[in-house]
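Engineer: return a 3D structure for these sequence lines:
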Amino acid sequence: MKPGLTLAFAGSTHRHLVSHLHPGDGNEAAAILICSSSPGLRRRLVVRETIAVPYMACSLRAPDAVVWPGSYIEQAIDVAEPEGLTIILLHSHPGGWLDFSHVDDESDARVIPGIFEGVGGQHGSAVMTADGAVRARIYASDMSHEEVDLVTVADDEIRNWWVDGIVKGIPSGRPMAFTGAMTAELARLSAVVIGVSGTGSIVAEQLARLGFGRIVMVDPDRVEMKNLNRILNATFEDATSGRLKVEMFADAIASFRGPEVAVPIPTEIGNREAVETVAQCDVIFSCVDSQDGRQFADLIASAFLIPLFDVGVVIPTYNDGGKAAIGDVCGRIDYVHPGGSTLADRSVYTPEGLRAEYMRRVNPKAYEEELAAGYIKGVVEEAPSVITLNMRASSAVVAEFVARTFPFRQESNGLYARTIFSLAACDEDHFSEEDFERKDNRLLGRGAAEPLLGLPALRREGKDTQ
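Structural biologist: Here you go, the predicted structure:
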């Protein structure tokens, strides 16, 4: 069963909460989550802010109980009320029992109605064990409640806790990589591939064969003759008819997975409809060849706390006695977890690069003049699609996802925030999260607040900025 209700944490937020709720003294502690929402039919709550209740403020902290003042709930209501955000009361279970006790039930019955008086919408409670596992439930205004199907954390590892995998307060273990159990979990998850061309088509093929339950594909372009050397499943007939890439690939996936798996979105990723659809997914694969495409993927990942995998390939050349020569044949894989360094922090896209792409689109002549004058530094030409290089990079980015979600590496995943390989040098280099300077990310956990992604151009008509 696919998750109907999800609670998502940024890795940095989750680590902070584990540290606060489990200080090592064996007593319960408390915090408050303030959550944004995602647009669309799937209900996906993303943790925007947290309020850690100080230990000294609690009138009781015991191994099986915690009592804390209502002033912190009032503080949370003040934050949540202007945008109608969701408040979730979180406390620890140091004993390791991932379930709600009768004490928890009685506490919710007293406290949750007061939150509804201050803020409409939906609110809830949650418990966390010392290993970071979280179980949550959401109440309606009549105090009926439903369990959160999936709690997910995007950090160096992508951690998923399924409520139907918890038996007598003990969660099931994680599936082993490359097994049927992994396939069974992927069948419950959704992925998006942005850009379905040289690398993107190969990524989408792998995701479909691995068993993802839903694969969204975003690309406005049509199949051309020049694409046939790099886009999987593309045919001569697709090229002559100018068929949309995403529709062609959706039919290909349907031929071996059935009609309910692939979702084609034949628009630019900067389109509001595309952003809202991507925000419903569990993981993003960015396979574009433009800086503005990567920027949108980066912003969506931050706002909706979705893990992001970005892949790029390039063949730089140089002048060798008047002839062009290959300098290298290389690829790059970046894994971005919300709360860590972004693609912008890593200079995968830059203000100068974004401006150059904009100039090239709207005023090609001016772009060429500035480039000739040295105002815009030349960007390394993206390689003509070479299927062997694309296969290498696309396999690596999907393997990176598997390593993060179903860990199998002998070293820490934290050492592999970026991987760069050179086929010319037969070399591979890795960079850790600490190798990149992380800037303040005001978009983190913003969710569907208007304007969407903080961009005025994406504001829904009639909505004010929040």
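Engineer: use CA for all of it now, contacts and neighbours both
Structural biologist: Fine.
Engineer: just the helices in the protein please.
Structural biologist: Ranges of helices in the chain, per DSSP state H, are 11-21, 71-80, 102-118, 180-186, 200-210, 236-241, 245-257, 272-278, 291-304, 351-362, 364-373, 387-405.
Engineer: and the residue nearest the centre of the chain?
Structural biologist: Ile306 (1.6 Å; C-alpha atoms, centre = their mean).
Engineer: before we go on, could you also do this sequence so I can check it against the first one:
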Amino acid sequence: MSTGTRLVLTQEIHASLREHLFPGDGKEAAAILLCNRHTGTRLKLLSKELILVPYEECKSRCVNSITWPGSYLEKAIDAASAASMSVILVHSHPDGSLEFSDIDDESDAQTMCSLYQGVEAIHGSAVMVSTGAVRARIYTDGEQCESVELVTVAGDDIHYWWDDSTESHPPTMAFSSGMTATFKRLKAAVIGVSGTGSVVAEQVTRLGFAEILLIDHDHLEQKNLNRILNATFDDALTGRSKVEMFAEAIQRIRGEGIAHPIQCTIRSRNAILAAADADVIFCCVDTYQARMIADLIASAFLIPLLDVGVKIPTHVHPEDGRVITDVAGRVDYVKPGGSTLADRGVYTPELLYKEHLRTVNPQDYEDQLARGYIAGVQEEAPSVITLNMRAASACVSEFIARCFPFREYPNSRFARTRFSLAGAEEDYTEESEIAKAPNSRLGEGCKKPLLGLPELEDH
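Structural biologist: I've put the predicted structure just below:
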């Protein structure tokens, strides 16, 4: 089980950092990262701000060393002190080495004590090479150094730079044993373990993820048995919780210590903080509020999010009565710092309000009916497992494509994928086509109130 520290960069910060650190003159350059922190089962450093050290203000810039003015360290301390943020000093290695040099060690020895005196937090340093790969380390008390196990960027492509990897290795190929080896070091959160979610959970189990969080408050019923994988008749008779049932199935397949069942709604503080530990979130829910919470978690804790949904709209034909209009599915990939599910209209204030009214007024049957699998048709046990499997496979395949690109076109073209089984077609929405609103929660971590929602705070 991986318990190592993560440093998470947004695509925007990583791109700005790379552009500044490699101006093309072959000399080292420097910058400073300000990070919020989340301490769950492991420490996550969440990039929030970037301070660039101007080339002309450096005292010296060479191929293997750099000296820059202390005023920028003071500037970082001032910016970090109010929120007790972590400061990560970053410089380039034009020679391509991801190892910290003796000069780097000496520099850290001089600066880390000053950082700890200025801001009582965990601080560190990092190096970047021209490919964009980053290696980092932290100092827990100003002197004792430990490696950051993983530096990751969840952008259009998802990058993983492990502390024991080297740039000399060829890129990992999708669907290979190398891909499995990567997944064996990652934690996935599956929110909603029902029709689509159980299929997603089955896939991430077989793909070899190190840990799998299963988040769902619901229990099994007989009407679920035709679409929830691994569920049995006895499970339905006893009203067993969905997450406990699936965790036991994962244990049979993979052994102990992989599955972590969380039998509560994602709207609870415990579930949110558990999901915040994940390296990827698969959102397989059927309510707007749950999607909103997943969206907020992804933003606050810089986690790539994949949201999947299916729908079977109907209409009334003048001769044949009610008939199926389409059999459709949708997969949204949300990168931290990119357009959110809110930006894409997956949920809106109006939809959230209507959903709340339906909760307090369960007699509002017509609206509830329209939210089912088959719009306008009352089906207690819809036979939709084939549609669920199609959508779930597209969802997990989208994640694989981000980590180990294999498509002919750039991943930025696939922010949203829609498929129609009735029309036998797929269409895609590019990230650049989606209007993006300012995101105040980006990289905020556990800043109170959690996710900006006062009701989530302990009282």
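Engineer: rewinding a little: out of the helices of structure 1, deepest packed?
Structural biologist: Among these, helix 291-304 has the highest mean neighbour count (mean count of other C-alpha atoms under 10 Å), at a mean of 24.
Engineer: re the thing from before, turn the helices of structure 1 into JSON lines, columns for distance to Arg159 of structure 1.
Structural biologist: Listed next are these as JSON lines, based on distance: least, C-alpha to C-alpha, whole Å:
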{"stretch": "helix 11-21", "distance to Arg159 of structure 1": "10"}
{"stretch": "helix 71-80", "distance to Arg159 of structure 1": "27"}
{"stretch": "helix 102-118", "distance to Arg159 of structure 1": "25"}
{"stretch": "helix 180-186", "distance to Arg159 of structure 1": "12"}
{"stretch": "helix 200-210", "distance to Arg159 of structure 1": "18"}
{"stretch": "helix 236-241", "distance to Arg159 of structure 1": "40"}
{"stretch": "helix 245-257", "distance to Arg159 of structure 1": "26"}
{"stretch": "helix 272-278", "distance to Arg159 of structure 1": "20"}
{"stretch": "helix 291-304", "distance to Arg159 of structure 1": "16"}
{"stretch": "helix 351-362", "distance to Arg159 of structure 1": "33"}
{"stretch": "helix 364-373", "distance to Arg159 of structure 1": "45"}
{"stretch": "helix 387-405", "distance to Arg159 of structure 1": "6"}
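Engineer: so which of those is nearest Ile315 of structure 1?
Structural biologist: Closest to Ile315 of structure 1 of the helices of structure 1 is helix 387-405 (C-alpha to C-alpha; 9.5 Å).
Engineer: over in structure 2, find the residue span that closest one aligns onto.
Structural biologist: Using TM-score structural alignment, helix 387-405 of structure 1 corresponds to residues 385-403 of structure 2.
Engineer: with structure 1 superposed, average distance for the matching stretch?
Structural biologist: Here the mean offset of stretch 385-403 of structure 2 against structure 1 after fitting is 0.6 Å, by mean C-alpha distance after the TM-score superposition for structure 1.
Engineer: mind listing residues that contact that stretch?
Structural biologist: By C-alpha atoms under 8 Å, 6 or more residues apart in numbering, the residues outside stretch 385-403 of structure 2 that reach it are 156-159, 174, 195-197, 199-200, 203-204, 226-228, 306-310, 327-331, 333, 407, 411.
Engineer: show me how to select, in PyMOL, the buried members of these.
Structural biologist: If you want just the buried ones from the contacts of stretch 385-403 of structure 2 in PyMOL, going by 16 or more other C-alpha atoms under 10 Å, the selection is:
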select buried, resi 156+157+158+159+174+195+196+197+199+200+203+204+227+228+306+307+308+309+310+327+328+329+330+331+333+411
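Engineer: what do we get in structure 2 for Thr277 of structure 1?
Structural biologist: Residue pairing (TM-score structural alignment): Thr277 of structure 1 is matched to Ala274 of structure 2.
Engineer: need the contact list for its match.
Structural biologist: If you count contacts by C-alpha under 8 Å, 6+ apart, then Ala274 of structure 2 has 40, 213 around it.
Engineer: could you do Met245 of structure 2 as well?
Structural biologist: Counting by C-alpha under 8 Å, 6+ apart, Met245 of structure 2 makes contact with 230-231, 235.
Engineer: of those, just say which sits nearest to Ile374 of structure 2.
Structural biologist: Closest to Ile374 of structure 2, out of all of the contacts of Met245 of structure 2 and judged by C-alpha to C-alpha, is Ala231, at 22.5 Å.
Engineer: give the residue farthest from the middle of structure 2.
Structural biologist: Centroid-distance maximum for structure 2: Glu319 at 48.0 Å, with C-alpha atoms, centre = their mean.
Engineer: from Pro438 of structure 2, how far out is Arg418 of structure 2?
Structural biologist: Going from Arg418 of structure 2 to Pro438 of structure 2 by C-alpha to C-alpha, to the nearest Å gives 26 Å.
Engineer: likewise Ala76 of structure 2?
Structural biologist: Distance of Ala76 of structure 2 to Pro438 of structure 2, given as C-alpha to C-alpha: 24 Å.
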